[in-house]
Structure formats: C-alpha cells, structure tokens
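> With the sequence up front, the predicted model follows.
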Amino acid sequence: MADRPLIGVSTYLETARWRVWELEAALLPVGYPRLVQAAGGVAAMLPPDDPAYAAGAVARLDGLVIAGGPDVDPSRYGAERDPRCGPEARARDSWELALIEAALASGTPLLGICRGMQLLNVALGGTLVQDIDGHVEAVAVFGRHVVKPVPGSVCAGLVGAEAVSVPTYHHQAVDRLGAGLVPGAYAEDGTVEAVELPGPGWALGVQWHPEMGVDLSVMAGLVAASS
C-alpha cells in the first residue's frame, strides 16, 4: 500500500481533565484527525512551538491544516481590540502564522478551518470583523447555515456549485481580503465563507467546520493535493 500523505494539524494548549489528571495539554478535537484519516491522510499534531522551527516542521509534512480556535489578536492586523473579541492566544498566533508563511513559501498544500481561514487572511495583510451576528447558534453549540460557492472556484470544485448547508460556529469573519486571496464562497448575508489563493500552489480557507460534519470533500481536496 502506498504511503498516506502526512498532514500536520495545529492544536490548542489548554488545561484539561481526563481520568485522574488535570494538566496542561496539547488539545485537538478528534473530528480533525478523524477527517484527515477518512480522507486518506495521516494526522500529526502540531502544538504551539518556537516560530523559528515552523519552516523545518512544514518541510517534513505533505500538507498542513490550521485548525479552528480562539480569536486572532487584533494587533496582528493593526486594529484596536473590540470588547467582544475573545482572550489572546499569542503563542498560537505566532506559531500558526509562521506555519502559514512557511507553507505558502514552500508550496505545501494548506487548509485553514475557521480561525485558520482568518489567520491565512491576516498572514497576507487582510483584516477581520471582530464580531458579527447570526453565525453562532448558541454558546458551545455548532449550528448550520447555507453557503454558496463562487462559480469556477476551487471551493466549488470540491463541494459543488450549488448552495450547501455546512456546520458553523464563528463570531468573527474576513473583512478586507489579504493580498492575492479571492473569495471561494459566501453566506446568505454576504459574509465571506471561503478564501483561496490562485496560483501554482494549493491554499484554501473555509469559515465553516468540516470536521463537525460527514462531508469529506474539503479535506479530500487537501489530501489529494498533498499526495
């Protein structure tokens, strides 16, 4: 059997409880590795580290996923902090931005999910809306809403050209697009729900959470590009 592509997935650093333990842990919701595995890849966790090591880490990977998580520090895109913006995650911001920059520089296929899409936009000089309504059903509850792929986009090539219902949980969104990025899908209220970077590489961001659904198409696109 041919080797499966190795897909790195960024993670949280949080205090967690399991069995008799309560310790700081590198955390990743199991939906991410399961989605990678179901799409034909092998998942490797990438907890926050020194950004100087990011290029070396990416060089060992076939593909990269920047996972969902906390709000991006507004100082990263030159904005004042809105009171509705969540707590900082400076170590994760620094590490994941370095991973994104390394992936773009090396042509390593890259998928950003929710926060990961937002960070891709910020890495390329874009900005974010710090709080929007209508994209969180309830605290700690994934909802669903409809997105419409842009005809001819990479996103449309993966999920289809018709409107599709996706799992969602976000209160921030792309505002000004980063250099070179183009929209791949929109929500019904006009929110950008996917971004992609045209060119010889493969870089896609989706605002929704494919790891919380059964549709493999987005992750399968990354795994195919990484093979």
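Received the coordinates, thanks.

> going forward, measure contacts between C-alpha atoms and count neighbours the same way
Noted.

> okay, now residue 55: neighbour count?
Using other C-alpha atoms under 10 Å, residue 55 is surrounded by 17 other residues.

> now swap in residue 217 and tell me
Residues within reach of residue 217, counting by other C-alpha under 10 Å, total 17.

> Let me see the contact set for it.
158, 159 (C-alpha atoms under 8 Å, 6 or more residues apart in numbering).

> Look up how far residue 190 lies from it.
23 Å (C-alpha to C-alpha, to the nearest Å).

> just checking, next helix/strand downstream of the strand or helix carrying residue 204?
Element membership for residue 204 (DSSP states H and E) is strand 203-206. Downstream of strand 203-206, the first helix or strand assigned by DSSP H and E is helix 217-226.

> Buried residues, that next one. List them.
Going by neighbour count (16 or more other C-alpha atoms under 10 Å), the buried part of helix 217-226 is 217, 218, 219, 220, 221, 222, 223, 225, 226.

> ok, now stretch 20-28?
By neighbour count with 16+ other C-alpha under 10 Å, stretch 20-28 contains the buried residues 26, 27, 28.

> still on that earlier bit, contacts made by the strand holding residue 204 with the rest, please.
So strand 203-206 is contacted by 104, 109-114, 116-118, 120, 154-155, 193-197 (C-alpha under 8 Å, 6+ apart).

> ditto for stretch 31-42
The contact list for stretch 31-42 (C-alpha under 8 Å, 6+ apart) reads 4-7, 9, 43-44, 67, 211-212, 216, 219-220, 223.

> What's the separation between residue 63 and residue 57?
From residue 63 across to residue 57, the span is 11 Å (C-alpha to C-alpha).

> Which of these two has more residues huddled nearby?
For residue 63 versus residue 57, neighbours defined as other C-alpha under 10 Å are more numerous around residue 63 (28 against 15).

> next, the one to line up against it:
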Amino acid sequence: MASNASDRPPVIGVTTYLEHSTFGIWEAEAAVLHRVYVDSVCAAGGNAVLLPPIGDWRADTVDWLDGLVLAGGADIDPRRYGQEPHPTTGTPQPTRDAAEFALLDAAIRLDLPLLAVCRGMQVLNIARGGTLHQHTPEVVGNTDHQPEVARFGKTELSIRPASTLATILGSSAQTHCHHHQSIDRLGAGLTVAATAPDGTIEAVELPAATFVLGVQSHPEQDPADVRLFAALVQAACRRRQRS
C-alpha cells in the first residue's frame, strides 16, 4: 500500500561541489559533500538528496523538493558583488556559483524552506544585492573565525530577540566556524539575527519568506545538536501539508 505523502520524510536538497577526488580504485572529478550534512538532515527527520552543481536549476525543475540546504565551501567570485579579487580570495568556481544562485532563486520563488550554511549565507546575501568583506581578519583584527587550515574554531553568538533563530537556539549559542569572509553590506530584505563578539554578522533571515535562515557557522559539525536542521525539516513538513 502506498504511503500518504504527509507520512513520508520531507525531501531536502543539499548542494554539492566539484572536486578532484579519490574513491575506491578511481581518481576523478566528482560531485562531493561532507557526509555530516546528510547525517544532520536524516537525524532531523528528513531525507537528503544531493544536488550537483551541474544542471538546469529553475523553479519548475526543483518543485519536487520540500526544502533546501546551501552548503558551505569555496569563496564566491567577488565580481558577483562588484569587487576585484583580494589576494586571499580563492579561485572562482563559476559552475558552482551559477548553480547555487539559480537554486536560491528557485527556492525563493517557490517559498521553499532554506537553510544557508557559511558560503550559503554569503550566496543569499549577494543575491539580495549585498557585499562581503573578502578577508575578515583585516576587519576584526583576529583569525578566530578560521584559526587554521582544516580546523574549526568556536564562535559565541549573540542572538537577536524575536528572531526565528532565537526561537530555535535561544538568546545565545556556541557554534563551529571556519570562514575568512563575512557579510559587509547587508542584502535587501534581510535582517541580522546574530553577531559574534567582534561584530561579525553570524546569521541573517528573510522575514518576507516563510523560512529562510542563513548562518555563517557550521551547524552540521555538531551531531549532538541538529536543532537548525530540525527547524528546516519542520518548516518543510508544514509547507507540504499546505500544498
């Protein structure tokens, strides 16, 4: 017997990136993603579907999704927000940039619940006309947000009362972080939901949407705390029940 759609776990798309990879007997370019994203979605009650940065991503090609995660990763091409590259800015990845900006546009058009993680929050901000600090240590005078290669730092969040984030995490939280870029000019329609002690914007929301939350941190790195992913999954369930 077929199950009722409302009984099935919501389908949450998660973006991936192209990297030269080694797996099994092969060494080749692959669409990859840290497994902890998938684990976090599943622990929160959703089914994760990996979305490669290749494809025709529009509202009418992703309307089968119930929610979306824009994953973290490489620096966005600064020309997308009208700047020349800083010496520390990574090599542009135009294929991934194009795919994720298209997916974000589709999600906004469909009012898909969205959790934008680290780079994902920056994609959200740029898409709304905002800009980035290309090298945050020059702004805040420390490297606390990216202490060293392949090691996460810790950031204490001060969360704005009455924000969606506050209903999920409370007035403060400690999070994992690994980024050298951050929001400078805030994009249109976005509101700041949390900041770090040094003033770095750590979370944004889009109040005009049902559920759009961007976090500069990496919540997937704490398997014991999937509250942000659970909030996304719950919003996806509510959306499906309305449709």
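Looks like it arrived, so ask away. Fair warning: this is a prediction, and the values are worked out from it, not measured in the lab.

> picking that back up, quick one: which of the contacts of stretch 31-42 of structure 1 is nearest to residue 52 of structure 1?
residue 9 (17.6 Å; C-alpha to C-alpha).

> Alignment lookup: residue 78 of structure 1 to structure 2.
Using TM-score structural alignment to pair residues, one finds that residue 78 of structure 1 aligns to residue 82 in structure 2.

> How much space separates its match from residue 99 of structure 2?
Separation of residue 82 of structure 2 from residue 99 of structure 2 (C-alpha to C-alpha) stands at 19 Å.

> the more surrounded of the two?
Neighbour count, other C-alpha under 10 Å: between residue 82 of structure 2 and residue 99, residue 99 has more, with 22 against 11.

> got the buried residues of stretch 20-28 of structure 1 as TSV, with distance to residue 178 of structure 1 columns?
Output for the buried residues of stretch 20-28 of structure 1, formatted as TSV (distance: C-alpha to C-alpha, whole Å):
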residue	distance to residue 178 of structure 1
26	30
27	29
28	27
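
> export those to CSV and tack on secondary structure and distance to residue 174 of structure 1?
Converted to CSV, those look like this (DSSP: H, G, I helix; E, B strand; the rest coil; distance: C-alpha to C-alpha, whole Å):
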residue, secondary structure, distance to residue 174 of structure 1
26, strand, 27
27, strand, 25
28, coil, 24
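
> how near is the match of residue 78 of structure 1 to residue 136 of structure 2?
Applying C-alpha to C-alpha, the value for residue 82 of structure 2 to residue 136 of structure 2 is 18 Å.

> State the three-state secondary structure for residue 120 of structure 1.
Following DSSP: H, G, I helix; E, B strand; the rest coil, we place residue 120 of structure 1 in the helix state.

> quick one: contacts for it?
Listed by C-alpha under 8 Å, 6+ apart, the contact partners of residue 120 of structure 1 are 97, 100, 112, 205.

> That one matches what in structure 2?
In structure 2, residue 120 of structure 1 lands on residue 124 (TM-score structural alignment).

> Put the buried members of the contacts of stretch 31-42 of structure 1 into a ChimeraX selection.
Buried residues among the contacts of stretch 31-42 of structure 1 (16+ other C-alpha under 10 Å), as a ChimeraX selection:
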select :4,5,6,7,9,43,44,67,211,212,216,219,220,223
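
> ok, residues contacting stretch 48-66 of structure 2?
Taking C-alpha under 8 Å, 6+ apart as the criterion, the residues outside stretch 48-66 of structure 2 that touch it are 10-18, 31, 38, 41-42, 95-96, 98-100, 102-103, 105-107, 109-110, 112-113, 236-237, 239-240.

> just checking, what's the longest helix in structure 1?
For structure 1, the longest helix by residue count, based on DSSP state H, is helix 90-106.

> Tell me roughly how far that helix lies from structure 2 on average.
On superposition with structure 2, the mean distance recorded for helix 90-106 of structure 1 (mean C-alpha distance after the TM-score superposition for structure 1) is 0.6 Å.

> chain center to stretch 232-243 of structure 2: distance?
Relative to its chain's centre, stretch 232-243 of structure 2 lies at 19 Å (C-alpha atoms, centre = their mean, to the nearest Å).

> just checking, residue 165 of structure 2 is part of a helix?
Yes - checked against three-state DSSP, residue 165 of structure 2 lies within a helix.

> all strands for structure 2, in order.
11-15, 17-23, 26-32, 47-51, 67-70, 114-117, 132-133, 153-159, 172-177, 182-183, 191-195, 201-205, 212-215 (DSSP state E).

> can these go into CSV with extra columns for distance to residue 88 of structure 2?
Below are those laid out as CSV (distance: least, C-alpha to C-alpha, whole Å):
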stretch, distance to residue 88 of structure 2
strand 11-15, 24
strand 17-23, 20
strand 26-32, 24
strand 47-51, 28
strand 67-70, 23
strand 114-117, 21
strand 132-133, 11
strand 153-159, 19
strand 172-177, 18
strand 182-183, 13
strand 191-195, 23
strand 201-205, 20
strand 212-215, 22
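
> which of the contacts of stretch 31-42 of structure 1 lies closest to residue 182 of structure 1?
When the contacts of stretch 31-42 of structure 1 are compared for distance to residue 182 of structure 1 (C-alpha to C-alpha), residue 219 wins out at 19.4 Å.
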